[in-house]
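Engineer: Have a look at this fold, sequence not included:
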């Protein structure tokens, strides 16, 4: 494969069995189709078998488990809503959400890799690309033969991507690309990159870059405390010659990358709840087994308060993303509705993780349990694809009609 593989034997497999049971206090399974449940259960089974046993070692060693890429492709995690004619699974948006939920229940960094591949690389090629681009790239991305990344954020332009300085110049038979991007998931091993740059008129355009192009480099960012099992890097463009055939012809302006971000934010809204569900399930199970003062700590009022509040917030989040999925299937979900769900789910997950960590006491900070890893990961999830505050202001703009951005 084009990326450097890491053998599964390189990772220590924990003997502990993944006993996760998903909370469903309001019987939301009754709102799901048989196909939805089949998709979810198959991904859950894969996570328990392939991801859970190795993820703590990956995080501790700060290594992305490349050997999982074929498996992620097999369970339909790469572009699940892309039509089958282009290699995708042709699933609906509730199925897509459930896939992200189950993968992030395992680890946010692995879900990030899948989200980038499907929402930020495959989606723009499908939505904005030429037929030739779709036919060439999408099947390879769906199978994991190619891995991709998405270049929008710059060192000095995060929440204000419209001020980007990365640019292209028309050189007749090609474009000349210069600039850089920062905090890019999958960048160190990506075979292609969807890059957003301004043309000579200041209009944002999307391009497909291949890692073999001269002047294109992707140095890895090290020493992260968060998303340690995810590969993060920069994208640096030094007079990169980009063929004109690699320009995405179907979109101009900031609406191009924002359309991609809406896809990713939708997946995060479901995914973050998966992390919350894992923390809750861990705390519940631990509280029934941990004895203090002669009885399980689950019998004490303050611990029951924590568990009841966790479950309440998770249940509210589940109802929110399910309704959002229905609207998305009907092509009626607005960007502001997606922002609300993303912000709510991540806040819920952060609060649940912190409460769950306290319930486990000192054990909560160890790699014997997933909670501290989730906590650290969520500190990135609350920032990327639009910060917590930016999503609040998107909602504020939508309900007042007045922009707080300028």
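Structural biologist: Looks like it came in fine. On a predicted model such as this, the values are computed, not experimentally measured, just so you know. Numbering: from 1, shown residues only.

Engineer: contacts, neighbours, all on C-alpha from now
Structural biologist: OK.

Engineer: And the helix or strand containing residue 175, what does it pack against?
Structural biologist: Here residue 175, judged by DSSP states H and E, is contained in strand 174-185. Contact here means 3 or more CA pairs under 8 Å, 6 or more residues apart in numbering; DSSP states H and E; on that basis strand 174-185 packs against strand 148-151, strand 167-170, strand 232-243.

Engineer: quick one: that strand to strand 232-243, angle?
Structural biologist: 170 degrees (axes from the mean of the first three to the mean of the last three CA atoms, to 10 degrees).

Engineer: Tell me the first helix or strand C-terminal of strand 174-185.
Structural biologist: strand 192-198.

Engineer: Just after that next one, pick out the following helix or strand.
Structural biologist: strand 204-210.

Engineer: What are the contacting residues of that next one?
Structural biologist: With contact meaning CA atoms under 8 Å, 6 or more residues apart in numbering, strand 204-210 is reached by 162, 191-199, 242, 246-248, 251-254, 256-257.

Engineer: Please point out which parts of stretch 146-163 sit buried.
Structural biologist: 146-154, 158-159, 161-162 (16 or more other CA atoms under 10 Å).

Engineer: same deal with stretch 30-41?
Structural biologist: Those would be 36, 39, 40, for stretch 30-41 by 16+ other CA under 10 Å.

Engineer: here comes the other one, which I'd like you to weigh against the first:
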């Protein structure tokens, strides 16, 4: 963040030296390793996932908020700051890390057997194995309880059939955590992607999150051994707890995209001459910048507060919904406003703002749409469930 904006809210005074160091390390990685290539990756709708995963693993950010099994065991706030710096470059990079660490790895870490943890978590933390998380279905996004994917017993085995949709990392994953309906309710399964009957066709022609691999998962008679089930996850609590972890990262991550847009806009206004003076010298321009800076700063304060609550074990799902709803919604508004400041230049990949805006359209609706989070907050405040 620009020095003046940092000082405006005295944000660094709220962080520990270790957290500032982690933030700086991830920011340096993003600026040096990813930013020079991200516009090209976005335009080509391609991402070198395996190379990046290995580098992110070496950096220590994959599952960094988990303990043991090769994970860094960092604080929730430190993890959030890493998400913020990665999304400042592109939401697709943060999505890679979020799905790997907060969905697939967290599910294994929190709900898996010791054998499952030992088999998968160390290589996933190192980035040598890639995971994905299969919950959303073509007809069931906001209502996962309606899922049709099912797992049936056949002797000592499980046989899975069904389809999952909008799965980040799906076609490049080595292992999928798949949620399915059983006679005993919804359960999670660890599915090696080389299992016969498993396929993951990539979803193409996207206008958002183009620097991210998105796939469908097709399970056609996928036969798994009896111990493939996550033993400690029963019902929707399993996948929803994992989603809460991913949503927490988004609370921070969206601010990275907003900050990057604002910094790009401020730099542009200083050099762009309009009617013989810099665009930055106009009152309307400064009013836009001031309003956006307030929202970025307030979003940071909210994220830091939620991070401290999570580190103390006090964070609730409705508080996560509050952070996700506010910060993503404001980040998208900021990206759009910054585009207006850049004018026609704002629609090109020379500047990051419309790329961020397009990405944030997806971030706004995944891991819970705005409407879902509004109803979650509404239920917390009124005591009434208005989902149906």
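Structural biologist: That came through fine. Since the model is a prediction, treat every value here as computed from it, not as a measurement.

Engineer: Now do the same contact list for residue 356 of the first structure.
Structural biologist: 279, 280, 282, 283, 306, 364, 371.

Engineer: mind giving me a markdown table with those and columns for secondary structure, neighbour count and distance to residue 65 of the first structure?
Structural biologist: Output for those, formatted as a markdown table (DSSP: H, G, I helix; E, B strand; the rest coil; neighbours: other CA atoms under 10 Å; distance: CA to CA, whole Å):
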| residue | secondary structure | neighbour count | distance to residue 65 of the first structure |
| --- | --- | --- | --- |
| 279 | helix | 28 | 22 |
| 280 | helix | 29 | 26 |
| 282 | helix | 23 | 24 |
| 283 | helix | 27 | 27 |
| 306 | helix | 20 | 34 |
| 364 | helix | 21 | 24 |
| 371 | helix | 29 | 20 |
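
Engineer: Can you add distance to residue 72 of the first structure and give the helices and strands packed on strand 174-185 of the first structure back as TSV?
Structural biologist: Putting these into TSV (distance: least, CA to CA, whole Å) gives the following:
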stretch	distance to residue 72 of the first structure
strand 148-151	14
strand 167-170	34
strand 232-243	19
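
Engineer: Need the winner for burial among those.
Structural biologist: Comparing those by mean neighbour count (mean count of other CA atoms under 10 Å), strand 148-151 ranks first with a mean of 28.

Engineer: residues making contact with that one?
Structural biologist: By CA under 8 Å, 6+ apart, strand 148-151 of the first structure touches 116-117, 120-121, 141, 181-182, 184-187, 190-196, 235.

Engineer: Please enumerate the helices of the stretch 51-200 of the first structure.
Structural biologist: 52-61, 69-74, 93-106, 108-115, 123-128, 131-143 (DSSP state H, counting those that start in this stretch).

Engineer: Residue 360 of the first structure: which of the ones you listed is closest?
Structural biologist: Among the helices of the stretch 51-200 of the first structure, the nearest to residue 360 of the first structure by CA to CA is helix 52-61 (17.2 Å).

Engineer: Just give me the residue closest to the centre of the first structure.
Structural biologist: residue 112 (3.1 Å; CA atoms, centre = their mean).

Engineer: hang on, it packs against residue 185?
Structural biologist: Yes - the criterion here is CA atoms under 8 Å, and residue 112 of the first structure meets it with residue 185 at 7.2 Å.

Engineer: measure the counterpart of residue 76 of the second structure in the first structure to residue 386 of the first structure for me?
Structural biologist: Taking TM-score structural alignment, residue 76 of the second structure has residue 93 as its aligned residue in the first structure. Distance from residue 93 of the first structure to residue 386 of the first structure, counting by CA to CA, to the nearest Å: 21 Å.

Engineer: same question, residue 98 of the first structure
Structural biologist: In terms of CA to CA, residue 98 of the first structure sits 21 Å off from residue 386 of the first structure.

Engineer: Equivalent analysis for residue 71 of the first structure, please.
Structural biologist: Distance from residue 71 of the first structure to residue 386 of the first structure, by CA to CA: 29 Å.

Engineer: same thing with residue 267 of the first structure?
Structural biologist: As judged by CA to CA, residue 267 of the first structure and residue 386 of the first structure stand 13 Å apart.

Engineer: More neighbours: which of those two?
Structural biologist: Counted by other CA atoms under 10 Å, residue 267 of the first structure and residue 386 do not tie: residue 267 has more neighbours, with 31 against 21.

Engineer: now that one, nearest residue through space, not along the chain?
Structural biologist: residue 97 (5.5 Å; CA to CA, 6 or more residues apart in numbering).

Engineer: Tell me if I'm right that that neighbour and residue 326 touch.
Structural biologist: No - using CA under 8 Å as the test, residue 97 of the first structure is too far from residue 326 to be in contact (10.9 Å).

Engineer: ok, the two, which is more surrounded?
Structural biologist: residue 97 (23 against 15).

Engineer: so who does the more buried one touch?
Structural biologist: 266, 267, 269, 270, 271, 325.

Engineer: I'd like to know which of the buried residues of stretch 146-163 of the first structure is nearest to residue 343 of the first structure.
Structural biologist: Using CA to CA, these come closest to residue 343 of the first structure at residue 159, 14.9 Å.

Engineer: Pull the contacting residues for that closest one.
Structural biologist: Counted by CA under 8 Å, 6+ apart, residue 159 of the first structure has contacts 386, 387, 390.

Engineer: same thing with residue 200 of the first structure?
Structural biologist: 167, 168, 169, 170.

Engineer: go again using 7 Å as the cut-off
Structural biologist: Residues in contact with residue 200 of the first structure (CA atoms under 7 Å, 6 or more residues apart in numbering) are 168, 169.

Engineer: Fine by me, thanks again.
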